[in-house]
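Novice: next come a sequence and a model predicted from it.
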Amino acid sequence: MPLQLDHTIVPAHDKVKSAEFIARMFGLKYEGPWGHFAPVKVNDILTLDFDDSDNPRSNHYAFLASDEEFDGILQRIKDERVVFGSGPRSRTDGEINHLHQGRGFYFECENGHVWEVITHTYITD
C-alpha cells in the first residue's frame, strides 16, 4: 500500500464552529466531537481533526476536486459570501485561475488558514 495521509490536526479558535464551516463549504458532514477533536471526514482515508488553540498559526490545505465538486464548493463559497481569489497572493479578487489545465481558487477561514481547491494537480510524473 502506498503511504497515505490519514488525518491532520487543524488548529482553530473554535473547533466546532470551524469544523462546521469547512464541512459546509466542502459539502461534507460534521457529526460531532470525537474525543477532544471536532473531526470532518473528507474521504475514506483523510480526516481533518479540528482542535482548539489559543493562537492558531496559518496553514495551507489544498484539495484536488472533480469539476462537479469544484463547482459545488465554489457555489457554496459564493452563497455564503466568503471572500475568495485566484491565487495565493490574490485571495480576494473574486476570480478563479485556469492554471495547469484546470481551475483553482483560494479562500481563508476565520483562523487564517488558506484553503485551496483545484481541479488539476500541478505536480506530474
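Specialist: Sure thing, it's come through. The shown structure was predicted, so the numbers you read here are calculated from the model rather than taken from an experiment.
Novice: rest of the way, CA atoms for contacts and neighbours
Specialist: OK.
Novice: buried set for stretch 39-51?
Specialist: Neighbour counts over stretch 39-51 (16 or more other Cα atoms under 10 Å) mark 39, 40, 41, 42, 47, 48, 49, 50, 51 as buried.
Novice: putting a second one here so we can go through both:
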Amino acid sequence: MTVTLDHTIIHASNPQATATFLTELLGLPPHRQLGHFTIVRVGATSLDLLETQEEIASRHFAFLVSEPEFDAIFARIEARNLPYWADPFHLEPGRINHWDDGRGVYFDDPDGHNLEVLTRSYGSGGLQAEHVNPLLRR
C-alpha cells in the first residue's frame, strides 16, 4: 500500500468563508459539509476546516500547481487586491519568487494561515538552477 496524506484539520473562525476563499482562489471543486467539518478537496487530500473561537495559530500550506494554474491563481490574487509576498516571512511584498526556476507566491487566508502556491517543489532545480532555492544555499 502506498502511504498518502488523507486529510488534515485546520482551525478556522468561519469555516464556510475560509472554504469559499480557498476553493474560489485555488480553482478547486466546491466544499462540502461532513458533520462539523467543512471539507475542501485538494486532489486526494482534504483540508477539514473546524470552527473555533480560540486564537488561531498560523500554519503553512503549500500547493504545487502547473504554470497555467499559477497564472490563473495569481490573477485571482491580484483581482482581489490581496497582499502577497515572494517569501514565507513576508519580507518581500508585491513580488513572486522564481526559486528552482519556477514561480512561487505567498499570501494569507482569512485567519492568517500562510498559504503558498508554487510551480516547482523545493530543491527540484538543484544547484544548477538559475534561481537556486535559498534553502539549498544553507
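Specialist: Yep, that arrived. Since we're looking at a predicted model, the values are computed, not measured.
Novice: overlay them and tell me the TM-score.
Specialist: Scored by TM-score structural alignment, normalised by the length of the first structure, the superposition of the two chains gives a TM-score of 0.91; 124 aligned residues with a Cα RMSD of 1.7 Å.
Novice: hmm, back to that, and the two most separated of the buried residues of stretch 39-51 of the first structure?
Specialist: Within these, 42 and 51 form the most distant pair, 16.1 Å apart (Cα to Cα).
Novice: and the residue nearest to residue 118 of the second structure when sequence neighbours are not counted, how far from residue 45 of the second structure?
Specialist: The shortest distance from residue 118 of the second structure to any non-neighbouring residue, by Cα to Cα, 6 or more residues apart in numbering, is to residue 104 (4.1 Å). Using Cα to Cα, to the nearest Å, residue 104 of the second structure is found at 21 Å from residue 45 of the second structure.
Novice: do residue 79 of the second structure as well
Specialist: 27 Å.
Novice: what is the nearest of the buried residues of stretch 39-51 of the first structure to residue 9 of the first structure?
Specialist: Closest to residue 9 of the first structure, out of all of the buried residues of stretch 39-51 of the first structure and judged by Cα to Cα, is residue 49, at 4.7 Å.
Novice: name the helix or strand for the counterpart of that closest one in the second structure, please.
Specialist: With TM-score structural alignment defining the correspondence, residue 49 of the first structure maps onto residue 48 in the second structure. Using DSSP states H and E, residue 48 of the second structure maps to strand 45-51.
Novice: next SSE downstream of that strand?
Specialist: strand 60-64.
Novice: just the strands in the second structure please.
Specialist: Using DSSP state E, the strands of the second structure run over 7-12, 32-34, 37-42, 45-51, 60-64, 104-108, 114-118.
Novice: mean deviation of the third one from the first structure?
Specialist: Spelled out, it's strand 37-42 of the second structure. Its aligned residues in the first structure lie a mean 0.8 Å from strand 37-42 of the second structure after superposition (mean Cα distance after the TM-score superposition for the first structure).
Novice: one more: the shortest one?
Specialist: Once the two structures are superposed, the average separation between strand 32-34 of the second structure and the matching residues of the first structure is 1.9 Å (mean Cα distance after the TM-score superposition for the first structure).
Novice: distance of residue 20 of the second structure from residue 26 of the second structure?
Specialist: Separation of residue 20 of the second structure from residue 26 of the second structure (Cα to Cα): 10 Å.
Novice: the more surrounded of these two?
Specialist: residue 26 (20 against 16; other Cα atoms under 10 Å).
Novice: residue contacts, that one?
Specialist: residue 73 (Cα atoms under 8 Å, 6 or more residues apart in numbering).
Novice: kindly report the same for the one 3 residues further on.
Specialist: By Cα under 8 Å, 6+ apart, the residues touching residue 29 of the second structure are 23, 40, 41.
Novice: that one pairs with which position in the first structure?
Specialist: In the first structure, residue 29 of the second structure lands on residue 29 (TM-score structural alignment).
Novice: give me the distance between the counterpart of residue 119 of the first structure in the second structure and residue 83 of the second structure.
Specialist: Correspondence of residue 119 of the first structure to the second structure, assessed by TM-score structural alignment: residue 119. Between residue 119 of the second structure and residue 83 of the second structure the computed distance is 19 Å (Cα to Cα).
Novice: this completes my enquiry, with thanks.
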